[in-house]
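*Asks:* sequence first, then the predicted structure, then my questions.
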Amino acid sequence: MPLFWRIFLLNAVVLIGATALLLGPVTVSTPVLLTEAAVLTGGLAAMLIANGLLLRIGLAPLQRLTRAMTTTDLLRPGTRPAVGGHGEVAELITTFNTMLDRLETERAASAGRALSAQEAERHRIAQELHDEIGQTLTAVLLELKRVADHVPPAIREELHQVQETTRASLDEIRRIARRLRPGVLEELGLTSALKALANEFTGSALTVRHHIGADLPLLSRDTELVLYRVAQESLTNAARHAGARRVELTVRRTPAGVELRVSDDGRGIDGAPEGAGISGMRERALLVGADLSLDAARDGGTEVRLTVLTSHRSH
């Protein structure tokens, strides 16, 4: 029975009963006697309680649905509100759950296309940096060396400084190209790529220690790329924004799949809004059915945890 008719019929029953009592044995004197006032007050209280109970029972599923609507985040898939109530209420909750399933599927597909295009663009830019700018700077270095061999010593020293600046620029371009397109991931696999990534971020201001299990299961190319990109973004955040001095990068096999954990000793998240980098990590995690969480680390910093289920591997 629809919610409207349930409420209407209960109110009708209560009012009809009250009317019958007033027309029958219960009468009201003028002035109202104390006992009559007590009876009327009790009847009114009974009507209010009955209406309150019905509304509480009938609208409870709608309140749960409202809470689910206000807390739903497509980047953080969670449990669906339980289908409760009867008739229109149950149908509404079922429709809402179906809508969430469709939206999450469409968002995952859209994010997959966007990230694939992003990786292709990164590959193109890295290739151009390496082939065009890198070769140009290499030619400049060779020309500077040739000129430096035929100039007076005073000018030669200045040319050597220009050579060092050009060589540093060439190294920086190569480093950027490696971050845009992790060739070591394609050539040597995930373990070597993560070790190279940790070594790349290790410097005077930051120390990255890596612990990578030797028994990692066979993963798809998409899953390895997601693990690498999440580790890369986590290290970038620790180095640039968290003010961290030490980072622990751990990859281990679990009974269900693989877990990546990046923990730093920086200033922590402190309820700060998530930026584009973290949103990008969540979108990548959804592509391979992984679970991403950001929590406070034991040292007061931030711990990023990515759990990949091998049963949900992408192909």
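*Replies:* In hand now; what should we look at?

*Asks:* from here on, just use CA atoms for contacts and neighbour counts.
*Replies:* OK.

*Asks:* give me every residue that touches the residue nearest to Ala177 when sequence neighbours are not counted.
*Replies:* Of all residues not flanking Ala177 in the chain, Ala126 sits nearest, at 4.5 Å (Cα to Cα, 6 or more residues apart in numbering). By Cα atoms under 8 Å, 6 or more residues apart in numbering, the residues touching Ala126 are 176-178, 180-181.

*Asks:* what's the answer for Leu3, then?
*Replies:* By Cα under 8 Å, 6+ apart, the neighbours of Leu3 are 58, 87-89.

*Asks:* gap between Ala38 and Leu44?
*Replies:* Taking Cα to Cα, to the nearest Å as the measure, Ala38 falls 10 Å from Leu44.

*Asks:* quick one: Arg252 and Ile212 touch, right?
*Replies:* Yes - under the criterion of Cα atoms under 8 Å, Arg252 makes contact with Ile212 at 6.2 Å.

*Asks:* before we go on, here's another structure to hold up against the first:
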Amino acid sequence: MSLFWRIFLLNAAMLVVAAVLLLGPVTVSTPVRPGEALAVGAGLGLMLAVSAFILRIGLAPLGRLSRAMATADLLRPGGRPAATGPAEMAELIGTYHTMLDRLEHDRASSTARVLSAQEDERQRIAQELHDEVGQTLTAVLLQLKRVADRTPGELREEVTLAQEATRGSLDEIRRIARRLRPGVLDELGLVSALRALAAEFPDHDVRVRTRVTGFPAPGDDDPGAPPSLGHETELVVYRVAQEALTNVARHAHASHVTLELRRVSDRVELRVIDDGRGIGSAAEGAGVRGMRERALLIGAELVVGPRQGATGTEVLLRVHDEAEGITS
């Protein structure tokens, strides 16, 4: 029954009962007798109580919908109110669900296009850094070597310093190119790419430990090995690990970091755990929201929170086998 008819029939029933009582056993005299005033007051109080009770029940779905709309986050799907209550309420909640589905689909589609364009741009920049800047610095190194061979002894040290600076710049360019587009991910797979990522951690005072469970070693063609991750899923896992390690280097002030990749039953889990100062009550930054967007692209679950039982932060990415991107 619709909310209109519920309220209308309730008020009509109470008015009919009040009229019958006034025409029957309950009468009002002039002046009003105490018993008559008590009966009318009790009847009025009962009518108000019943009306408030019915309205509270009827409008409860609207309150749930209001709270759900206030806390809705397209990066954290789920927690939708049930489409219950009067017909108008159920229709309104159903319309909200449809709108939310459309918004999540549109956001996922636009995010996928943006991230795909971002990866293409990273690949282009990495290629230009490697081919253009890298080759230019290599040529400069060769020229400096020829100059050093013909330079008098008192100037050779300065040329050597220039060589070392150029060589350091070349190494940095190559490192940036690998971070922009990790060739090891395409050539050797996710496990090797994560190990290389941990080895290149920018803060040398932080010890990074890598643990891999349930994945075959590179080059292992065991037919009984578990299903492998698809390219898109591997790229998402790699980028989440990369962003998590970047956040540790920038904000955590940690001394130990654990990068763990494991297969558990029907899912794959990536964990990045540090012993730093933790996230506290700080709002999520662009890096964490970027990780959430990537996780949603493959239907994965991302949890970022305090480390269990100790100080620090834990980033958990959970990818189920039925998620997009996992192939046999």
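*Replies:* Noted; the coordinates are in hand. A quick note: this is a predicted structure, and the numbers were derived from the prediction, not measured.

*Asks:* still on that earlier bit, Ala38 and Leu44 of structure 1: who's more crowded?
*Replies:* Comparing Ala38 of structure 1 with Leu44 by other Cα atoms under 10 Å, the one with more neighbours is Leu44, at 15 against 11.

*Asks:* any idea which element the more buried one lies in?
*Replies:* Following DSSP states H and E, one finds Leu44 of structure 1 within helix 34-71.

*Asks:* now Arg267 of structure 1, what's its secondary structure?
*Replies:* coil (DSSP: H, G, I helix; E, B strand; the rest coil).

*Asks:* just list the residues touching the equivalent of it over in structure 2, thanks.
*Replies:* Using TM-score structural alignment, the partner of Arg267 of structure 1 in structure 2 is Arg277. Neighbouring residues of Arg277 of structure 2 by Cα under 8 Å, 6+ apart: 252-254, 311-313.

*Asks:* about what we covered before: Leu180 of structure 1 versus the residue nearest to Ala177 of structure 1, what's the distance?
*Replies:* To Leu180 of structure 1, Ala126 of structure 1 is 6 Å away according to Cα to Cα.

*Asks:* same check, this time on Thr66 of structure 1
*Replies:* For Thr66 of structure 1, the distance to Leu180 of structure 1 equals 43 Å [Cα to Cα].

*Asks:* ok, average deviation of the stretch of helix or strand Glu259 of structure 1 belongs to from structure 2?
*Replies:* Using DSSP H and E, Glu259 of structure 1 sits within strand 257-264. Mean deviation of strand 257-264 of structure 1 relative to structure 2 after superposition (mean Cα distance after the TM-score superposition for structure 1): 0.6 Å.

*Asks:* give me the most central residue, structure 1.
*Replies:* Compute the mean C-alpha point of structure 1, and by Cα atoms, centre = their mean the closest residue is Arg282, 3.2 Å away.

*Asks:* list the buried residues in the helix or strand containing Gly17 of structure 1.
*Replies:* Remark: Gly17 of structure 1 resides in helix 3-23, with elements defined by DSSP H and E. Neighbour counts over helix 3-23 of structure 1 (16 or more other Cα atoms under 10 Å) mark 3, 11, 14, 18 as buried.

*Asks:* wait, the last one sits on Ala45?
*Replies:* What that stands for is Ala18 of structure 1. No - using Cα under 8 Å, Ala18 of structure 1 is not in contact with Ala45; the gap is 11.9 Å.

*Asks:* the nearest residue to Ile93 of structure 2 once chain neighbours are set aside and Ala193 of structure 2, how far apart?
*Replies:* Counting by Cα to Cα, 6+ apart, Ala83 is the residue found nearest to Ile93 of structure 2 once chain neighbours are left out, at 5.4 Å. Separation of Ala83 of structure 2 from Ala193 of structure 2 (Cα to Cα) stands at 46 Å.

*Asks:* ok, now Gly305 of structure 2?
*Replies:* Gly305 of structure 2 is 25 Å from Ala193 of structure 2, by Cα to Cα.

*Asks:* which one's more surrounded, those two?
*Replies:* Taking neighbours as other Cα under 10 Å, Gly305 of structure 2 and Ala193 compare with Ala193 leading, 20 against 14.
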